[in-house]
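1. fold the following, please.
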Amino acid sequence: MKKAGAFYLGNGRCRFTVWAPEKKQMVLHLIYPEERKLQMQSDSEGFYTLEVETTYPGTRYFYMPDGEQDYPDPASFHQPDGVHESSAVIDHAAYTWQDGSWRGLPFQDLVLYELHVGTFTPEGTFAAIIPRLEELVETGLNAIELMPVAAFPGHRNWGYDGVYPYAVQNSYGGPEGLKLLVNACHARGIAVFLDVVYNHLGPEGNYLSQFGPYFTDQYNSPWGDAINFDGAWSDGVRAYISDNPLYWFEHYHLDGLRFDAIHAVIDNGAVHIWELIHRKVRKLEQRLGRRLYLTAESDYNSPRVVKNPEVGGYGFEAQWLDDFHHALYVLLDSKGQERYVDFGKMEQLAKAYNDGFVHSGEYVSFRKRRHGASSAGIAGDQFIVFNLNHDQAGNRAKGERLSVLINTDRLKLAAAALLLSPYVPLLFMGEEYAEESPFFYFVSHSDKELIHAVREGRRKEFASYKWEVQPPDPQAEETFENSKLSWEKRREGKNRLLLDWHRTLISLRRSHPVLQEFSKNCTRAHVMGSQGLLLHRQTEDGLQHLICLFNFSETSLPCPLPDWSPDWQLILDSTATEWQVRKKNRKEVIPGKAKANHSLQLPPLTVLVYEGRLEL
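-> You can find the predicted model right below:
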């Protein structure tokens, strides 16, 4: 099918294409630099097309379905004045890329860093991120994952209310700003991922229904009208959505996409939309000569998300592993079980390490049904794990990060549990230095009724979390401003210590061969008592071993060193003086070297890592 959008062809020529299968006519309304109204030609698939002379980048235009009223282009590449105003012609070929030698990074080598453009810096722009990249590299972070940047109403939003999937938010810096950021990242060895939303579009500025049957009432979506992936006229909708990943990869040189809540997309067609996207991206991959990664947020707890479409899967590279977060968080925060009633056992964290999904067919009281399927045998680099993300903080009334909920010793445990795991880790912006500023949910709508609906919906949607206070007003500017990072904190005190702790863990993860092994056969977690865990990892040849000993309790825990190696060398000790905010007198003696079966006392809230080798 044709691609929708305004494609600048050079020499003042531009081809405009819009999909509107049930309209009798379509008028292209050019409004700047000179006003013209031009009739477009239709085809049998419902596309209207017109190639226009003397039309240059910067030209502003609307479409007039049936010649009646101006609306922005549904496939607009740029909305310079916001979601309600005219669309603008841009020339993607005009940008001079300097990343010709960039071929991406192996997925298993990534340490992802989720960030929100508007709150990462005081300026809230793509350009303002660039000076901070060096410090991210020094920490060991090599992939940023941008929360959605598709054009949304106003200048502050999480991004999940985007209404123009092809247009980059104007207040962030628009198309040019995103390209500058990606170019700068690649120059520093940083991959760039983008969060995209195909389960719904936001309400304000959403004019797609004026053009065609983009939505359906056959299904329901928690956040807006369900997208029409399998009903009448759905071919055009499927093309509109499935071409969007190609657009980001080709014109913005992105390395990967994170697909929001794929479980909220319903498609009962013979070829699921995820399979269609997978096929298109693989073809583009061959043409571009580099890997293009597709990752998913999924509530299915099903291995089919990462299986190849040839065997009935969706074809994603990896999926977020929420069960890992839930199992670990409840062990770190005594109040955690109030939010995650089906978690709280050390055996569940062990299962998260050994298999992946904790809920793999068991009855789950939160859902009042059985949930999930086994992921045993799915390689570790097909899961993304985290201790914090935008949802975990934003879905609290006070927007608390993990750093506000637990103490420093527990934060060290959390970071080690994450970065020593056989999975691809993700940090949320500021987590590496224990940022304490909240991360709230915020919007900047202009429709008063919609603002009221968002406020009320916010209160009702999360009533089950038993908030003790009311959440701040999502519409208030102050809510947005209070969510910005305090970057200077990373240089002193507890924050500097935790930053160095993350650096050390990431460096160990990147340099030790055992931590670069993702086969489930090379990982085994064992429960020690009720609050201890021994994570055993080894190379595939069985010659190199690591044991990571975790004590989540407030008391010492006896632990005999196993006999997988005759000798053990201590390589990381969270109780060492260098990792203490204040010097402590510890009773336990931690041996730097020990023989197999040596019994040691694991201090409270501690992680120790020992290295062992077998000689041939």
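2. contacts, neighbours, all on C-alpha from now
-> Will do.
3. burial measure for residue 163, as a count.
-> 26 (other C-alpha atoms under 10 Å).
4. same question for residue 391.
-> 12.
5. would you map the strands across the stretch 451-600 of the chain?
-> 523-528, 532-538, 544-551, 557-560, 567-573, 593-595, 599-602 (DSSP state E, counting those that start in this stretch).
6. again, but for the stretch 151-300 of the chain
-> Using DSSP E, counting those that start in this stretch, strands in the stretch 151-300 of the chain cover 164-168, 191-196, 215-216, 226-227, 256-259, 293-296.
7. also this sequence, please, to line up against the first:
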Amino acid sequence: MSHPYRLWAPEADRVEVRLGADGATGVPMAPVGGGWWQASTDPLDGRYAFAIDGRPPVPDPRSRRQPDGVHAASALVDTSTFDWTDQGWRGVPLEGAAVYELHVGTFTPQRTFDGVVEYLDHLVDLGVSVVELMPVAAFPGRHGWGYDGVCLYAVHEPYGGPVGLARLVDAAHARGLAVWLDVVYNHLGPSGNYLSQSGPYFTDRHHTPWGEALNLDGPGSDEVRAYVLDNVAMWLEDYHLDGLRLDAVHALHDERALPLLEELAELADEIGERSGIPRTLVAESDRNDPATVAPLASGGLGGQGLHGQWADDVHHALHVALTGETQGYFADFADPGALAKVLADTPFFHDGTFSTFRGRRHGRPVDPEVTPGWRFVASLQTHDQVGNRAAGDRLVHGIPLGRAALGAALLLTSPWTPMLFMGEEWGASTPWQYFTDHAEDWLAQSIREGREREFAEHGWAGEVPDPQDEGTVEASTLRWEEVGHGDHARLLDWYRTLLRLRRELPGLSTPLGQGEVLREPAGGGELITVRRGSVLVLATLGERAGATVPLSGGIVTSFGSVEDREGQLVLGADSVAVVHGEPEGAAGQEGRG
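-> Predicted coordinates for the structure are as follows:
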């Protein structure tokens, strides 16, 4: 049986497809126009690579599988043979969703897709509706975060490869969970990146913090954009994924009249309409620009039509309020009004205001009539905000349990789409650190030195875990045996309750801009009052905080020291209550030890 092989190599003089894991059999390819080369031949054992102008063979840029790693031969995969059982799946819209971010390689000791399947029932019981996988495109070595992927069409083999991913998505759909995938198009990793050998995939006209920028607007960029668009279609159609999180779209430098992001949004919408299953694209963007998620060409904004975007300002304001940390970019969020602004009015604290960290004005106002609050994904913790700390320490490792619970209440009663980071829901004891598995000593040492330098610049002191040490990934792997015990079980029950209330209490669907947040002194700390329709969240922040508030409504749920004393709501330090109905106002505030 003959199989067609194709490669885009517009500058090549001759191309061979090398068959077999050892590449011993070479078959010449012929140019067929547009810079493409083609050959049809017996696939032998299914392994193949391309030799361009006599150079050593390299993997297929569109390889679906790399069984022996990113430096070895590719392998043929027929995704149409996957054994799907999700024919009745109708998807999960972004509006009303709750997202759970996880890293396949540290979510379970198995470090595989099948390992994730074992704990999907935990996520259903928790009350989230979307599982967001950190990148699974093939990257060097066995373990890593995945943001240095180099074979963007292949599924990381140590996780279980293409079939393993299909099994996970199918199993999630059977439980009512949507699956999103984090994808990285703004750069590729340095090890195993062979794209430049075949065509002008990169350009020196633009630069990113991570290296060469993808060529989205220069000569030859039509096929580069097709490479990205076809990749998105593959994930959404061949793997039945419900959405993609687009990494750092501000680094997708594109000066065309029709930006790539608009094309991606149109493609996802077309697939969603054709399949009857919503396909969601969520951008990570540093620009604080609501046009990212505004409808295409809406209201003169020139909206890019993506469905959602991360709102890191919400994280930063919550983090500063809960921890008191103000180093680096947290400095801007020491502003007393930051928390109230991002919990009620806008996901962007910087919406045209001056940023001391950047030394300039930053961001743009959000119009809730054009971009409702649910289009912004907000969090207390993410892989970035935990893993890019020197020791990978989680929020609960540095503050009292009650304060972490308070933070969860503020997030999960906010107008934004909430996202949790794996293990957050039970206050996991494990850190989540940065780890790699590079074979090149120079690259490993460069990463070590770069992270130490970055932490020093941000004022973080202490020893930085070695990313190459096997113990670093071991330390970052969740310990599921702790879930049902002590404070872990208490916090997990709290998260479950808040996620359930988010679905059940109409007040928590109050539109953006119609809530109210008040911060005022209370004992040796402060009282935070959040009004969302008929729902109030009352929280005392600080180890010496305490408050007594006349109560006319009923306590729905609480964490910490909370009592209803004959119509008086009494809160101790670092405590929080969700009240349905309106208290008569803060009064008689008193300190608590």
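8. drop the TM-score for these two in here.
-> Once superposed, chain against chain, the TM-score is 0.93 (TM-score structural alignment, normalised by the length of structure 2); 573 aligned residues with a C-alpha RMSD of 2.0 Å.
9. now distance to residue 149 of structure 1 and mean neighbour count too, for the strands of the stretch 451-600 of structure 1, in TSV please.
-> As requested, these are arranged in TSV below (distance: least, C-alpha to C-alpha, whole Å; neighbours: other C-alpha atoms under 10 Å):
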stretch	distance to residue 149 of structure 1	mean neighbour count
strand 523-528	37	19
strand 532-538	38	24
strand 544-551	39	24
strand 557-560	48	17
strand 567-573	39	18
strand 593-595	51	16
strand 599-602	46	18
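10. redo those strands as JSON lines? Include distance to residue 83 of structure 1.
-> JSON lines is the format used below for the strands of the stretch 451-600 of structure 1 (distance: least, C-alpha to C-alpha, whole Å):
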{"stretch": "strand 523-528", "distance to residue 83 of structure 1": "49"}
{"stretch": "strand 532-538", "distance to residue 83 of structure 1": "50"}
{"stretch": "strand 544-551", "distance to residue 83 of structure 1": "50"}
{"stretch": "strand 557-560", "distance to residue 83 of structure 1": "58"}
{"stretch": "strand 567-573", "distance to residue 83 of structure 1": "52"}
{"stretch": "strand 593-595", "distance to residue 83 of structure 1": "63"}
{"stretch": "strand 599-602", "distance to residue 83 of structure 1": "57"}
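11. corresponding residues in structure 2 for the biggest helix by length in structure 1?
-> The helix that spans the most residues within structure 1, counting by DSSP state H, is helix 493-511. Residues 486-504 of structure 2 are the counterpart of helix 493-511 of structure 1, counting by TM-score structural alignment.
12. circling back: same list (the strands of the stretch 151-300 of structure 1) but as CSV, adding mean neighbour count and distance to residue 558 of structure 1.
-> Below are the strands of the stretch 151-300 of structure 1 laid out as CSV (neighbours: other C-alpha atoms under 10 Å; distance: least, C-alpha to C-alpha, whole Å):
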stretch, mean neighbour count, distance to residue 558 of structure 1
strand 164-168, 25, 55
strand 191-196, 25, 43
strand 215-216, 18, 60
strand 226-227, 25, 55
strand 256-259, 24, 42
strand 293-296, 24, 40
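13. list the buried residues in the match of helix 493-511 of structure 1.
-> 488-502 (16 or more other C-alpha atoms under 10 Å).
14. what span of structure 2 lines up against stretch 407-425 of structure 1?
-> Counting by TM-score structural alignment, stretch 407-425 of structure 1 sits on residues 400-418 of structure 2.
15. next: stretch 199-215 of structure 1.
-> So stretch 199-215 of structure 1 is aligned with residues 186-202, judged by TM-score structural alignment.
16. pull the distance from that stretch to the chain's centre.
-> On the basis of C-alpha atoms, centre = their mean, to the nearest Å, stretch 186-202 of structure 2 sits 23 Å off its chain's mean C-alpha point.
17. likewise for stretch 48-58 of structure 1?
-> On C-alpha atoms, centre = their mean, the centre of stretch 48-58 of structure 1 falls 36 Å from that of its chain.
18. buried residues in it?
-> Within stretch 48-58 of structure 1, the residues that count as buried by 16+ other C-alpha under 10 Å are 48, 49, 50, 51, 52, 55, 56, 57.
19. what's the end-to-end length of that stretch?
-> 22 Å (C-alpha to C-alpha, to the nearest Å).
20. what sits up against it?
-> 8, 11-20, 26, 39-42, 88-91 (C-alpha atoms under 8 Å, 6 or more residues apart in numbering).
21. now list the buried members of the residues you listed.
-> 8, 13-20, 26, 40, 42, 88-91.
22. which residues sit in contact with residue 308 of structure 2?
-> 94, 280, 281, 282, 283, 292, 293, 374, 375, 376, 377.
23. ok, now how distant is the nearest residue to residue 196 of structure 1 once chain neighbours are set aside from residue 99 of structure 1?
-> Spatial nearest neighbour of residue 196 of structure 1, chain neighbours left out: residue 259 (5.2 Å); criterion: C-alpha to C-alpha, 6 or more residues apart in numbering. Applying C-alpha to C-alpha, the value for residue 259 of structure 1 to residue 99 of structure 1 is 25 Å.
24. circling back to that earlier point, including distance to residue 84 of structure 1, could the buried residues of stretch 48-58 of structure 1 go into a markdown table?
-> As requested, these are exported to a markdown table (distance: C-alpha to C-alpha, whole Å):
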| residue | distance to residue 84 of structure 1 |
| --- | --- |
| 48 | 22 |
| 49 | 23 |
| 50 | 23 |
| 51 | 24 |
| 52 | 24 |
| 55 | 22 |
| 56 | 22 |
| 57 | 20 |
